[in-house]
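Engineer: Take this sequence and fold it.
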Amino acid sequence: MSRQKLNIGLFGFGVVGQGLYDVLEKSPALDSRVSKICVKRRINRSLPDDMFCYDPDEILEDESINTIVEVIDNAEDACFIVKKALQKGKNVVSANKKMLAEHLSEMVALAKEKNVSLLYEASACGSIPVIRNLEEYYDNDLLLSVTGILNGSSNYILSKIFDNHESYSVALKEAQELGFAESNPSFDVDGFDSLYKLIILTLHSFGVIVSPGEVLNYGISNITEFDINYAREKGYKIKLVAQVERLRDKKIALFVLPRFVTRDKYIYSVEDEFNGVVIKGVAYDKQFMFGKGAGGHPTGSAVLSDITALGHHYRYEYKKASYFGGFKYFKEAAIELYLRYSNPQVLRNFEFKSVSEEYHGPKYHYKIGFIRLDKLIAIKDKLRDLDIFLAATGKALNY
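Structural biologist: Next up, the predicted model:
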């Protein structure tokens, strides 16, 4: 099959957009060019004014443009652009994990209906080609789990806490000053970014689309020195970990939680703004992928990879959704958690199936035991407002 020429309409001209434009201009072998760039407002740029437009329809209605690349932050705007582009029969490359996670069913169906390609490698783990590998290399029925550090901002903060003995507040401020975390860091530190990425990876791991609101995500914003010292005394690091795991009877469970990680685990040594993904299977045991998960250049490299793949008519086949008889999302599995609290009244919110360890101190107390995921999902919006900290122990799910 011959390579197709891509006439690109680019949405967004920040760090990623500008970097992508430069690479495409310097790589004529890609047989792709940016014809028009849509931005929200006029600012000083090195390119001529006629390269830019301010109305999305100027690109979306242009029949000569066959490919849309969007690298904008706003999920609602991205949804409008991607949906209309697909409806117009244009190929799309997107990096917006929130938009994709919340509209996967609709966007995948629309791409199939219009017989076009929707690629989004950059939405999951930056420079790590995890989606393509799950699609092409791990496209069999032997996959057991995908576990990883999917958010560079929270991992940077935790690295400074455990490696440099910084407090959470100091590490967060440093991450914000370096541009790794926003002024409102909740999207990263409360596990939403990791959640949206996990939703996308779950589709390519097991062929199941799960609503983000139906999955437990809890982050690191409530961590205290007590929790940090507990982990250190046990020889652990705390990492914010996302996981999708295959259970028996074609069931899967998924969640995003801080986790106590021992030195023998691959993700123990994933530091700073890096991401790490462990793929576990029946025949190949564990395989580890590591790289920068965010930033202009890593994200841009993933976008460029998708554009190159489009030139060769590549598209996701979603084979696991079609061939394996259908996995089901199972929320009733129990996970072993460390629960640190101050006021014993807070325990009314938690229904432990069993308790293996308890501690009562002058200020803080903790319990370690199994709690069903569905019970936690039911109160997940409340968890961040409680004076508690939750962390998975890493023990196998009970179901």
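
Engineer: switch to C-alpha atoms for all contacts and neighbour counts from now on
Structural biologist: Will do.

Engineer: Quick check, C38 in contact with D49.
Structural biologist: No. The pair C38 and D49 fails to qualify as a contact (Cα atoms under 8 Å) at a distance of 11.2 Å.

Engineer: neighbour count winner among those two?
Structural biologist: It is C38, of C38 and D49, that has more neighbours when counted by other Cα atoms under 10 Å, with 20 against 11.

Engineer: Can you tell me how far that one is from F290?
Structural biologist: As for C38, its distance to F290 is 33 Å (criterion: Cα to Cα, to the nearest Å).

Engineer: again with G148
Structural biologist: Taking Cα to Cα, one finds G148 at 10 Å from F290.

Engineer: Please apply the same query to L195.
Structural biologist: In terms of Cα to Cα, L195 sits 19 Å off from F290.

Engineer: neighbour-wise, which of these two wins?
Structural biologist: Set side by side, L195 and F290 show more neighbours around L195, with 31 against 20, by other Cα under 10 Å.

Engineer: could you pull out the helices for the stretch 101-250 of the chain?
Structural biologist: Ranges of helices in the stretch 101-250 of the chain, per DSSP state H, counting those that start in this stretch, are 122-125, 130-136, 152-163, 168-177, 186-189, 192-206, 225-234.

Engineer: Just list what the third one packs against, helices and strands only.
Structural biologist: Looking back up the chat, that one is helix 152-163. For helix 152-163, the elements it packs on are helix 168-177, helix 186-189, strand 237-246, strand 274-281, judged by 3 or more Cα pairs under 8 Å, 6 or more residues apart in numbering; DSSP states H and E.

Engineer: Past the third one, which element shows up next along the chain?
Structural biologist: Just to be clear, that refers to strand 237-246. Next helix or strand after strand 237-246 toward the C-terminus (DSSP states H and E): strand 251-261.

Engineer: the inter-axis angle of that next one versus helix 192-206?
Structural biologist: 130 degrees (axes from the mean of the first three to the mean of the last three Cα atoms, to 10 degrees).

Engineer: how far does strand 251-261 sit from the chain's center?
Structural biologist: From the chain centre to the centre of strand 251-261 is a distance of 13 Å (Cα atoms, centre = their mean, to the nearest Å).

Engineer: Could you do stretch 304-322 as well?
Structural biologist: 19 Å.

Engineer: Using neighbour counts, pick out the buried residues of that stretch.
Structural biologist: Within stretch 304-322, the residues that count as buried by 16 or more other Cα atoms under 10 Å are 304-308, 310-311, 315-316, 318-321.

Engineer: F288: what's its closest spatial neighbour, skipping adjacent residues?
Structural biologist: V278 (4.5 Å; Cα to Cα, 6 or more residues apart in numbering).

Engineer: One more sequence to fold, the one below, so I can look at both together:
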Amino acid sequence: MSNPKLTIGLFGFGVVGEGIYKVLQDTKSLNATVKKICIKHIDKVRNAPAELFTTEADELLADEEINVIVELIDDAEAAYHIVTKALKQKKSVVSANKKLLANHLEELVALRDEHGVSLLYEAAVCGSVPIIRNLEEYYDNDLLSSVSGIINGSTNYILTKMKEEQLSYELALQQAQELGFAESDPTLDVEGIDAVNKLTIILKHAYGINEIPEDILYNGITHINERDIQFANEKGYQIKLVAQSVQVDQGKVAAFVLPTFVAKDSQLYNVRNEFNGVLIGSKLADEQFLYGKGAGRYPTSSAVLSDIAALRYEYRYEYKKSELGIANVLTNEIFLKVYVSFESWDTIDKEEFAEIEQVFKSNTRNYIVGIINLDVLHNAEWFYDKSISVIAIGEEVLYNPELVWDQSASVLEKL
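Structural biologist: Next comes the predicted model:
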């Protein structure tokens, strides 16, 4: 087995970058050292020799001795320039930037192939949960039926505290920020953007689908209110932000990110705080469950170190679904069972529902439980109204291949 000397140029020296630096110092078996670290502010005191640091990216990217770039910065645009230049300079790249990867993965993979290097990013998806490597190695065939789960630890922490300790959304978010699970600007997490970015990457490995996040329906947790939590308690549900991808027909995959009422019989029900949980469905192996910490310093560091270690034997993602010519595409030709809560009936078009199962009216907050087509939901103006909660019920989707709804059939029996 090959064990080449890895000489690393590190971009970013926050909690993860510093952790990587320290572990590499203490783990000689990795045969990896950090030669140079690029940061924004040179005058800040850091726990490493001053001569390691620079503000000039080209000091790393043009250094012929550096053969690995580890990119751990928040700025996706700056990361794009760093990673593309590194690949063109024939340097392997380890990245944790899910926004960069979700929007440019196809281009980056093409550069990787052109220059014969590796591009690894396990840390970009589920922290310490090795979902990408599992999809690449274990589920590299056409028997995968679904990949769904809680893939954002920050929102899961917030929802856990709102449910178990009756904290307000604002206080739960503040706690998540203080513990390092959420950024000072939490928009990417709480609006569902981080989760849909990760789902986009999963789609590539699970189904060979090249997509961009803007084409996938998603929503976050900012609209969830006390009435929604009360409904969850009455029905014995947990509210989780769940990313779902389901093979609904040959060559067709449905994908979306929505707050979801999760029942007690689901593995996701007991995924608490900053933990992630991913369910992988297979036509032969039924369902597998991967569980681990998805937010924080150490889970991310663990995944980055795993990728660095894999470079010792020149590991590369093979994107086997794409290479085998398995042609899957996204489809919205499915129906979802959803709970929708709102203040005014004027804001909801009831005619857009295929069937309404339950209606609740009050002087303050109303709700509907019904069945709606995913494409209709995606195009409904009220779906994007922040005063309205849209929460999926359960982790299953109802598929109608001809998009002809048989009103004589019982929706509840189908669900």
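
Engineer: picking that back up, for H365 of the first structure, which of the helices and strands packed on helix 152-163 of the first structure is the nearest?
Structural biologist: With respect to H365 of the first structure, and counting by Cα to Cα, the nearest of those is strand 237-246 at 18.3 Å.

Engineer: in the superposed pair, what's the mean gap between that closest one and the second structure?
Structural biologist: Strand 237-246 of the first structure: mean distance to aligned residues in the second structure after superposition is 0.7 Å, counting by mean Cα distance after the TM-score superposition for the first structure.

Engineer: Provide the aligned range in the second structure for that strand.
Structural biologist: Counting by TM-score structural alignment, strand 237-246 of the first structure pairs with residues 238-247 of the second structure.

Engineer: quick one: contacts of that stretch?
Structural biologist: 144-152, 155-156, 159, 163, 192, 195-196, 199, 203, 220-221, 229, 232, 253-264, 269, 395, 397 (Cα atoms under 8 Å, 6 or more residues apart in numbering).

Engineer: for stretch 370-380 of the second structure, same thing?
Structural biologist: Identification of contacts with stretch 370-380 of the second structure by Cα under 8 Å, 6+ apart yields 217, 332-339, 352-358, 383.

Engineer: how distant is that stretch from the center of its chain?
Structural biologist: Worked out by Cα atoms, centre = their mean, stretch 370-380 of the second structure lies 22 Å from the chain centre.

Engineer: repeat for stretch 293-303 of the second structure
Structural biologist: Worked out by Cα atoms, centre = their mean, stretch 293-303 of the second structure lies 14 Å from the chain centre.

Engineer: do stretch 9-17 of the first structure as well
Structural biologist: 20 Å.

Engineer: what's next to it, contact-wise?
Structural biologist: Counting by Cα under 8 Å, 6+ apart, 34-39, 59-60, 65, 67-72, 295-297, 299-300 sit against stretch 9-17 of the first structure.

Engineer: Give me the subset of these that lies in helices.
Structural biologist: 59-60, 296-297, 299-300 (DSSP state H).

Engineer: what are the ranges of the strands in the stretch 1-150 of the second structure?
Structural biologist: Here the stretch 1-150 of the second structure has its strands, by DSSP state E, counting those that start in this stretch, at 6-11, 32-38, 53-54, 68-71, 92-95, 119-120, 144-150.

Engineer: and the second one, how far from the first structure on average?
Structural biologist: What it means is strand 32-38 of the second structure. When the first structure is overlaid, strand 32-38 of the second structure sits 0.7 Å from its aligned residues on average, using mean Cα distance after the TM-score superposition for the first structure.

Engineer: Show me what that strand packs onto, helices and strands only.
Structural biologist: Under the contact criterion of 3+ Cα pairs under 8 Å, 6+ apart, strand 32-38 of the second structure touches strand 6-11, helix 15-26, strand 53-54, helix 58-61.

Engineer: just to revisit the earlier point, pull the most distant pair out of the ones in helices among the contacts of stretch 9-17 of the first structure.
Structural biologist: L60 and H297 (26.4 Å).

Engineer: and T33 of the second structure, what does it touch?
Structural biologist: 6-8, 24-25.

Engineer: and the end-to-end length of stretch 318-326 of the second structure?
Structural biologist: 14 Å.

Engineer: and the gap between the nearest residue to A124 of the second structure once chain neighbours are set aside and I42 of the second structure?
Structural biologist: The shortest distance from A124 of the second structure to any non-neighbouring residue, by Cα to Cα, 6+ apart, is to A96 (4.1 Å). A96 of the second structure sits 23 Å away from I42 of the second structure, going by Cα to Cα.

Engineer: Over to Q174 of the second structure?
Structural biologist: Q174 of the second structure sits at a distance of 29 Å from I42 of the second structure (criterion: Cα to Cα).

Engineer: so stretch 158-170 of the first structure corresponds to what in the second structure?
Structural biologist: The alignment places stretch 158-170 of the first structure over residues 159-171 of the second structure (TM-score structural alignment).

Engineer: now swap in stretch 364-378 of the first structure and tell me
Structural biologist: Against the second structure, stretch 364-378 of the first structure falls on residues 365-379 (TM-score structural alignment).

Engineer: Would you mark the buried spots in that stretch?
Structural biologist: 365-374, 376-378.

Engineer: again with stretch 111-125 of the second structure
Structural biologist: 111-112, 117-125.

Engineer: Repeat that for stretch 11-21 of the first structure.
Structural biologist: Applying 16+ other Cα under 10 Å to stretch 11-21 of the first structure flags 11-13, 16-17, 19-21 as buried.

Engineer: next one: stretch 380-388 of the first structure
Structural biologist: 380, 383-384, 388.

Engineer: end to end, how far does it reach?
Structural biologist: OK, stretch 380-388 of the first structure end separation, Cα to Cα: 13 Å.

Engineer: what's the distance between that stretch and the middle of its chain?
Structural biologist: The answer for stretch 380-388 of the first structure is 22 Å, by Cα atoms, centre = their mean.

Engineer: That's all I had, so thanks and see you.
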